[in-house]
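**Q** what's the 3D shape of this:
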Amino acid sequence: MVPEYYESSVVDIYEKLPVPFGLVRFGVAPDHPEVKNVINAFTQTAHHDRCSFYGNVTVGKDVSIEELKQAYHALVLTYGAETNRTLDIPGKNLLGVYSARMFVGWYNGLPENKDLNPELSSETAVILGHGNVALDVARILLSPIDVLKKTDIAGHALEAIATSKVKRVLLVGRRGPLQVAFTIKELREMINLPDTRPLLNPSDFMGLKQAVKDLPRPRKRLTELMIKTALEKSSGKEVERQAAATKEWGLQFLRSPLEIIPSNDGKRVAGIRLSVNKMEGLGESAKFVQTGDVEDLECGLVLSSIGYKSYPIDPSVPFDHRLGIIPNNLGRVLHASGLYCSGWVKRGPTGVIVTTMHDGFETAETVLGDVRSGLLDVSASKGGSKVIGALLKQRGIRPVTFPEWEKIDNVEVARGEQAGKPREKLLDVQQMIEVASQ
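**A** Okay, here's the model as predicted:
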């Protein structure tokens, strides 16, 4: 027999933008359409008669946490890690220095980043970071334009990359080959990128063959692929492919940014000064220590991919500023009855979509467990979206429903068909609302 609260529970989703899917829409690289297939599962859920989507509603601004708590029995915060860890070194504000988060938002059509207009007029770009986002950015910068034309990359980004002068991308990390944060899939894509050759320094990988034997299998396979690429000579068609390549990318290890070197006029990037580091300790917990030696790299573009960060949404919600998360136990916010959290704001900005989905399942089980145990009192009815809808109407906020999002979706797909792409995203929030209202 199905408990009554399963049959009568209603889930309302509030989203800041008029469009759903968050990081799947605005974070996943445009040349990874298979990853975006999870949207189909999300859409199926959104079509459920007890699930409603309300876009264009900013929680904490348009409606408060306290107002939501009054209207619902349980409030689950899943607002992710919307800001990034800042690059706090001299020269960080020069033209040509951007966060990877902003750059990804720019090529993925995130409204707040549509006017970024990054500087792509130099041959060499430096990306600070050795995670999957860093490799995504490098791959988009170096991908053949004919490949990108077939994706849902934003039109303005496609035009800019088509005329980009960037031919060399160097990915710089503070630690060594055994501590990189990217995965083998992303590395393999970079190695096989058309018209592009890898530049891996053999000296960085000397002696590692013995060290990899006892590593966990994913780390072992990843390191072995780097070693093979760096130390083993290519043969046959691969030699010809690399020799004919007009672009290149490389991994630089044991380097930390010290300052951005300005151009002669003091306005734009001319290079970056790096500290040369050494490692202390073993494995993924090893620490880097600066040696006092420095190294300069000439470049005209610096992209900082050193991590994402969550922010406190409301003073009433507990927040751990050091860890950048909402303190919780299996998704149950500590010392805050009726409040729950999931995703990156729950455990920090790590993992992929599948990780986050399992994380959501865990939080959902916690909510249901609290209902079953009586810890979460659902005996009295609450107004839900009727109450919140009335408040938003008073404040002149116009929510966008899921059927209205599907109007936006249809327009974007139609625009994409005209351009020979799967989708051409609307970039302006007001335009989205106008389309939704038709």
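**Q** okay, CA-based contacts and neighbour counts for the rest of this
**A** OK.
**Q** for this structure, what's the longest helix?
**A** Ordering each helix of the chain by length in residues (DSSP state H) puts helix 353-373 first.
**Q** now for it, which elements pack on it?
**A** Helix 353-373 is packed against strand 332-333, strand 339-341, with contacts defined by 3 or more C-alpha pairs under 8 Å, 6 or more residues apart in numbering; DSSP states H and E.
**Q** Here is a second sequence; please produce its structure as well for comparison:
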Amino acid sequence: MTKLRLAIVGAGPAGIYAADILLKAERNFDVSIDLFDHLPAPYGLVRYGVAPDHPRIKGIITALRDVLDRGDIRLFGNVRYGTDITLDDLKKHYNAVIFATGAVHDADLAIPGIELEGSYGAARFVSWFDGHPDVPRTWPLEAKSVAVIGNGNVALDVSRILAKHADDLLPTEIPANVYEGLKASPVTDVHVFGRRGPTSVKFTPLELRELGELNDVDIIVHDEDFDYDDAARAAVASNKQVFVIDKVLNQWRKRETGNASRRLHLHFFARPVEVTDDGNGHVGGFKYERTAPDGQGGVVGTGEIREVPIQAIYRAVGYYGSSLPGIPFDKKRGVIPNREGQVLWKGEPGFESSTASQQMYGVYATGWIKRGPVGLIGHTKSDAMETVRHLINDVGNWWRPESPSEESILELLDERGVAYTDLDGWHRLDQHELALGAEQGRVRVKVVPRHEMVEISRAQVPAEL
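**A** Below is the predicted model of the structure:
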């Protein structure tokens, strides 16, 4: 009987779902799966890309944990693809690899002044307040007035965390350094800008409602943004999600404001034009063009330019994938070129093009690195099913490794001195963080420094409080 030795690079939802789907799939061969991640802990953006005050994320983590805890998938954390293991290593020890490395960097916003001091990518800020081990422990929170560019869930997460009082985050797993940074923030006003109107936003009703529950924060909306055209009215009438969003926003229009110490302003029909300099190389203002409905669900510029004084700006206009050594990469889209998860190339590893046509046998992709940074968990599951289906059908084109034993990869990592973490190590770290939280009357307190995560996971120091 044929046996598939599979490596999956990326232990976030995309990688874990792919492993789970393959193990449950109808097939006529055995499967052995090793899951690799550059971080010492699993779960990817569920652990490091979602605001800590989202309790519903716990349900996703529970589902992912249940998959890993079955015991039929090996986990190798703190292993960097391209450094600790290479494509040649994978070919030597496995029949195939699925890349599920996601998209963790900020997409660019090409407007003048975006490079000024005080201009930040939202993804990096999210990594900071989520305790990512590879982000500095401090963050410059010195602005009283802040702009956030974008109308998706990440924009709302960033805006909410900036506007929310730090003490209201204490029940969450927010790290101590993040609490201290937010506690000292002098912010009074957070401005959120979207190019289109209220009926074209990309955030979900749940995210929006959470803004209205903030303590001592006024939500400011502007009547001029609600002069809908026929296309907008049709969207409200035909789409339940748009209907709810419109209802929430219109309720906020009736709210009394002016008593809170902080304000969160929602600006629609605002196309970014320029970040202005305060004269010292620092962000001083944000210019935008007022847009208007075009009658077909889009917008057109009006020529009217407005400016809001700010001291910091966060771009939340999307994520962008990272290229991987030896693997083709489409620089325009920030993805691995593929056909339904089968990686495509022109015969030369590392080329940068979106015009690949030839299958790169043994190499697959799933998740955001496959399709781009769009879609939620449901999309990730269907994505993985598509990729796994091709992997199963490609049995005749799998690699033929010279050293496929499960022990051989352990020997390789040990030989190279890689301080990898495993599933038992994650359990140790998980219990340690839960215990830190219990001591403070909280659910969890994350361990942030990478070396501490590794030491606790590998039981190199007592996991004592």
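**Q** Overlay them and tell me the TM-score.
**A** The TM-score (TM-score structural alignment, normalised by the length of the first structure) is 0.88; 420 aligned residues with a C-alpha RMSD of 2.5 Å.
**Q** Out of the helices and strands packed on helix 353-373 of the first structure, the one nearest G283 of the first structure is which?
**A** strand 339-341 (31.4 Å; C-alpha to C-alpha).
**Q** Any chance you could list what contacts the closest one?
**A** Outside strand 339-341 of the first structure, the residues that touch it by C-alpha atoms under 8 Å, 6 or more residues apart in numbering are 69, 74-78, 326, 328, 331-333, 363, 367.
**Q** buried sites along the longest helix of the first structure?
**A** 353, 356, 359-360, 363-364, 366-367, 370-371 (16 or more other C-alpha atoms under 10 Å).
**Q** deepest of the helices and strands packed on helix 353-373 of the first structure, which one?
**A** Ranked by mean neighbour count, those are led by strand 339-341 with a mean of 24 (mean count of other C-alpha atoms under 10 Å).
**Q** That one vs the second structure, average distance?
**A** Overlaying the second structure shows strand 339-341 of the first structure at a mean distance of 1.3 Å from the equivalent residues (mean C-alpha distance after the TM-score superposition for the first structure).
**Q** circling back: distance to T151 of the first structure added to the buried residues of helix 353-373 of the first structure, as TSV?
**A** Shown next, in TSV, are these (distance: C-alpha to C-alpha, whole Å):
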residue	distance to T151 of the first structure
I353	20
T356	25
D359	29
G360	29
T363	34
A364	34
T366	39
V367	39
D370	44
V371	44
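**Q** For burial, what's the neighbour tally of the counterpart of F205 of the first structure in the second structure?
**A** Mapped onto the second structure by TM-score structural alignment, F205 of the first structure lines up with F226. F226 of the second structure has 17 neighbours, counted by other C-alpha atoms under 10 Å.
**Q** F226 of the second structure and R196 touch, don't they?
**A** No: counting by C-alpha atoms under 8 Å, F226 of the second structure sits too far from R196 to count as a contact (11.5 Å).
**Q** Any buried residues in the helix or strand hosting Y17 of the second structure, and which?
**A** Y17 of the second structure belongs to helix 13-24 when assigned by DSSP states H and E. Neighbour-count burial for helix 13-24 of the second structure flags 13-23 (criterion: 16+ other C-alpha under 10 Å).
**Q** cool, stretch 200-210 of the second structure as well?
**A** Neighbour count says stretch 200-210 of the second structure has 200-201, 203, 205, 207-208 buried, by 16+ other C-alpha under 10 Å.
**Q** which residue is nearest the middle of the first structure?
**A** For the first structure, the residue nearest the mean C-alpha position is G27 (4.4 Å; C-alpha atoms, centre = their mean).
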